[in-house]
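Engineer: structure for the following, please:
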Amino acid sequence: MGNVDLQCGLRLRGAQLAYQTYGELNARKDNVIVFPTFFGSQHPANEPMIGPGMALDPTRYFIIIPNLFGNGLSSSPSNTPEPYGRARFPRVTYYDNIGFQHRLVTEQFGVERIALVCGFSMGAQQTFHWGALYPDMVERIAPWCGSAKTARHNFVFLEGVKSALCADDAWQGGWYDSPPAKGLRAMSRVYAGWAPSQAFYREKVYLDLGFSSLEDYLITAWEGRYLQQDANNILAMVATWQAGDISDNPLYGGDFAKALGSIKARAFVMPSRTDQYFPPEDNEIEVSMMPNADLRVIETIWGHTGGGPGRNPADTAFIDAQLKELLAS
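Structural biologist: Predicted structure coming up:
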């Protein structure tokens, strides 16, 4: 992408946006779906929502998965050269990310209309931003388990994640020579208390998933996942998440109601009933200010994780059915 000026005021040189496409762009260039990535993930994590016969059918649609800045594939602390590598990596907002993705769609593929933007969690927050920042380009949006603005309670949850990670002496302010493993394990356990619901643990769903015990689940599913990731990358994505607000940009100047009211796209907003940091109540408020939106609640005890692509087959099927209905509208 060359040199890009960020919302924070810094210039990131030699910026790169990694992406994967599925299917073929048709002659009219009107079969495009943009499906951004979520926290701690790269494009393969979205693939369980893509397939013949599913809503995101690559035999019908041209599906673009752009990787979030900070996720280790697009420009991130772990792959950016000095002086902006590692702990010096600048804060990249959703406003920045969506601007880069818009460049990808228009400059690389010559696309002027997008049939659908959809996504889970941080992908949902990017979806809301697409609808607000490019209202004349996006025909439909489907954010699930995410919000148009990061709530205060959500912000505090992430403070716990950050603090647990950075408490490790090996963290060294982000200039570590070896991974801060104690911090990564600690933040994993903090995260594990928030992502599934209380009912998920009460019903011992983790046993149905093949784990031998609660401790096995925490070690394997949580510690095992985040120990594979770069700590600076994690914190870069957290910074993007915490600053999430579709109105915090020159277009809307902080007027959240105006930003929501400007979304022209037909919208299905899908919260998880038991999500502890993107609760349905926040989406209810947002939908009430959107001119063409429906609230479709995912009735699940999986909490936030119910929205993860392919995590729970019943929840994935529900989301897929809503996407099919939306695309048919």
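Engineer: drop to CA atoms for contacts and neighbour counts, all remaining ones
Structural biologist: Will do.
Engineer: run a quick neighbour tally on Arg113.
Structural biologist: Using other CA atoms under 10 Å, Arg113 is surrounded by 19 other residues.
Engineer: for comparison, sequence B:
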Amino acid sequence: MDYEIFHLGAVRLQSGATLPNAFIAYKTYGTLNAAKDNVIIFPTSFGDQHYQNEWLIGEDKALNPKQYFIIIPNMLGNGLSSSPSNTASPYDQANFPNVTIYDNVTLQYRLITERFGIRKIALATGWSMGAIQAFQWAASYPDMVERLAPFAGTAKTWPHNIVLIEGIRAALQADAAWYNGQYTVPPEVGLRTLGRVYASWGFSQPFYREECYKELGYESLSAFISGFWEESFLQSDANDLLAMMWTWQHADISKNEMYACDFEAALQSIQARSVVMPVRTDLYFTPEDSEYETRQMPNATFQPIESIWGHLAGFGLNRVDAEFIDGALKELLEKN
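Structural biologist: Below is the predicted model of the structure:
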């Protein structure tokens, strides 16, 4: 395997449940310097694993492993870190406890402080649910995080975004083979249906109108829906996806004892020099929500990605969008 495991032991979650034998799967790139201050934390997103973040790492990029020590922690529920699919009974499958963004970041904090002795983070960044975790890092540890660059992600899940999650959850659970989460074979119909529902959200209307999917090697719309969307979800465990949906749906950087659900106070506490990068055509992490959040942050600039690739503009599929994100990160990292 190309990643490492950090064992956490029994951890008490925000819900009050205890997850025994918890662990985080993570991968590092580059070398930690003597001062331990060249650290970039880059969490994964919904359905993703660490390798799907690697498009933004390289010696010619802002996330340069020759200069920085980059840590990609896999989110709980993604199949590599503690998840329904790899946890022993009685916490396996649908019995896996609910995990919050706050839980994820609290455990990631343990990883970087206990395993590496890190006390400063040069940059917290991430896409989509990874962006929410980056926001949480900056709110939970404002004296630790020096720079923040969330792209295509907000500091909480706003109501219209919740509507998306309700739809994809229902599509998956409608498959009789899901069997209330106690399946013995994957609910393939539900996974494929989830992909078809998601297809209308992940990219924008002009993306489809201009047939941009042909740039990804698909000759027809139907081939794209089946080959890109259905196949991407068939690779995942259904209960893992549902666990991450719960985390996503309940995301809010202020839902903890530190901020007592005062969302504006949580945003105002972020001291990191920040660049907030929504995608102009994102249908669920909308630029309007991001603009509101940015106004609450004392050291933040609003720098939207002007792309018709919708939410997936932040996934490294389109060269122009990837170069925009990389350029913004380079500029941010160059500032003292």
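Engineer: what ranges do the helices span in the stretch 101-250 of the first structure?
Structural biologist: 122-133, 152-166, 181-192, 198-202, 205-208, 214-217, 224-226, 231-242 (DSSP state H, counting those that start in this stretch).
Engineer: out of those, which gets nearest to Ile319 of the first structure?
Structural biologist: helix 122-133 (12.7 Å; CA to CA).
Engineer: onto which residues of the second structure does that closest one map?
Structural biologist: Taken onto the second structure by TM-score structural alignment, helix 122-133 of the first structure occupies residues 129-140 there.
Engineer: contact partners of the matching stretch?
Structural biologist: With CA atoms under 8 Å, 6 or more residues apart in numbering as the test, stretch 129-140 of the second structure has contacts from 41-46, 101-102, 104-105, 124-126, 144-145, 148-156, 248, 251, 253, 258, 266-267, 269-272.
Engineer: can you redo the helices of the stretch 101-250 of the first structure as TSV with distance to Leu326 of the first structure and mean neighbour count?
Structural biologist: What follows is the helices of the stretch 101-250 of the first structure, written out as TSV (distance: least, CA to CA, whole Å; neighbours: other CA atoms under 10 Å):
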stretch	distance to Leu326 of the first structure	mean neighbour count
helix 122-133	14	28
helix 152-166	28	17
helix 181-192	32	21
helix 198-202	29	15
helix 205-208	31	14
helix 214-217	36	14
helix 224-226	33	16
helix 231-242	26	23
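Engineer: among these, which is nearest Thr59 of the first structure?
Structural biologist: Of all the helices of the stretch 101-250 of the first structure, helix 122-133 comes closest under CA to CA, at 22.8 Å.
Engineer: average offset between that closest one and the second structure?
Structural biologist: Following the fit onto the second structure, the mean deviation recorded for helix 122-133 of the first structure is 0.4 Å by mean CA distance after the TM-score superposition for the first structure.
Engineer: mind listing the strands for the first structure?
Structural biologist: Assigned by DSSP state E, the first structure shows strands spanning 2-5, 11-15, 19-22, 32-34, 62-66, 116-120, 140-144, 266-269, 293-295.
Engineer: possible to save the ones you listed as JSON lines with distance to Arg189 of the first structure and mean neighbour count?
Structural biologist: What follows is these, written out as JSON lines (distance: least, CA to CA, whole Å; neighbours: other CA under 10 Å):
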{"stretch": "strand 2-5", "distance to Arg189 of the first structure": "36", "mean neighbour count": "12"}
{"stretch": "strand 11-15", "distance to Arg189 of the first structure": "33", "mean neighbour count": "16"}
{"stretch": "strand 19-22", "distance to Arg189 of the first structure": "30", "mean neighbour count": "16"}
{"stretch": "strand 32-34", "distance to Arg189 of the first structure": "32", "mean neighbour count": "24"}
{"stretch": "strand 62-66", "distance to Arg189 of the first structure": "29", "mean neighbour count": "23"}
{"stretch": "strand 116-120", "distance to Arg189 of the first structure": "21", "mean neighbour count": "28"}
{"stretch": "strand 140-144", "distance to Arg189 of the first structure": "24", "mean neighbour count": "28"}
{"stretch": "strand 266-269", "distance to Arg189 of the first structure": "29", "mean neighbour count": "24"}
{"stretch": "strand 293-295", "distance to Arg189 of the first structure": "31", "mean neighbour count": "18"}
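Engineer: perfect, that will be all.
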